[in-house]
Each structure stands twice: as C-alpha cells, then as structure tokens.
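# got a predicted structure here, sequence first:
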Amino acid sequence: MTNERLHNTMKVRRAEKGITQAQLAEQTGVTRKTINSVENGIFVPSAVLALKIARALETTFDTLFSLPET
C-alpha cells in the first residue's frame, strides 16, 4: 500500500465555527497536536476520530474529508 493522504477542510471549518485547535481537541478527546497533525495531512485519523471531528464541527464526514483525485 502506498502512503495515502486524506485531504480535509478542517482548518477552514474550524475558523468558520470560531473554534481553536485546543477546543476541538478537547471536544474530541485528543491532543491539540493530533488535531494539528490531521489538519496538516501528517496523520490520517481513525474513522471514529474523523466522525467525532465532523460532529464537533457540525458537518458531515464526506464534507470534511476527501481522497485526492488519482
């Protein structure tokens, strides 16, 4: 398997909601560093974490995350 990346719009959505990385981390039960790593495409979240992030940002998984075109 190749090194897969998952695109996301977390930073934009977070800004729209006025939520900091630390606040999002607290709401989803992870560290701020984890949120930062997901936002920057360094870490691919588990399905559960991705769904928690989407819920916290009041959006859907498929609106927040996408696979790059091949």
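Great, that's in hand.
# when you work out contacts or count neighbours from here on, use the C-alpha atoms and nothing else.
Will do.
# which residues make contact with the longest helix along the chain from outside it?
In the chain, taking DSSP state H as the definition, the longest helix is helix 47-56. With contact meaning CA atoms under 8 Å, 6 or more residues apart in numbering, helix 47-56 is reached by 24, 27, 28, 60, 61, 64.
# next up, a structure to set beside the first:
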Amino acid sequence: MESQLVLINHLRELRTARHLSQKELAQMVGVSRQTINSIENTQYNPTAKLALLLCIALDCKFEDLFAFE
C-alpha cells in the first residue's frame, strides 16, 4: 500500500503570533482573505511562489511554515 504525503502548515500559529489578521496577511502577499483561510484549513496548498511570499511576510523559514505529515 502506498502512503500519501499530506502537507501541513503552521500558518495560523505564525500569523497570530505576529498579530496579523487574515486580511492583513492576504494584502501583504497579494491574495484574498479566503485564500489565507483555505490554506490555514488545509483546503488549499499554495503555489511555490505564494509559499515563499508567506515566508517572507511572516519572516520565517519554509520548513517552519510547512511540513509533511
């Protein structure tokens, strides 16, 4: 049986630690608040470009934001 890799993220934790709303973070990276919500709820996996923009906006490393479960 082949196991599937599930991408998890710590977006909500990192965003709230920096006292940012979903809307504020969305404006910083050029997406909608709904996109941020979908990423936080693992309903949407961001593109590589968006993932890097999120890391820059949150001043964190990629591996601090995303991991495989």
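That came through fine. All values reported here derive from a predicted model rather than from experimental measurement.
# what residues of stretch 7-23 of structure 2 count as buried?
Of all the residues in stretch 7-23 of structure 2, those buried under the rule 16 or more other CA atoms under 10 Å are 8, 9, 11, 12, 14, 15, 22.
# got the contact list for the residue nearest the centre of structure 2?
For structure 2, the residue nearest the mean C-alpha position is residue 11 (4.3 Å; CA atoms, centre = their mean). Applying CA under 8 Å, 6+ apart to residue 11 of structure 2 gives the contacts 39, 40, 65.
# on that earlier part again, just give me the closest of the buried residues of stretch 7-23 of structure 2 to residue 69 of structure 2.
Proximity of the buried residues of stretch 7-23 of structure 2 to residue 69 of structure 2 (CA to CA) peaks at residue 8, which lies at 6.3 Å.
# spatially, what comes nearest to that closest one if we skip its sequence neighbours?
Setting aside the residues directly before and after it, residue 8 of structure 2 is nearest to residue 67 in space (CA to CA, 6 or more residues apart in numbering), at 5.4 Å.
# sec struct for that neighbour, please.
For residue 67 of structure 2, the assignment made with DSSP: H, G, I helix; E, B strand; the rest coil gives strand.
# just the strands from structure 1, written as ranges.
Assigned by DSSP state E, the strands in structure 1 fall at 7-8, 65-66.
# TSV for these, including distance to residue 32 of structure 1?
Output for the strands of structure 1, formatted as TSV (distance: least, CA to CA, whole Å):
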stretch	distance to residue 32 of structure 1
strand 7-8	16
strand 65-66	19
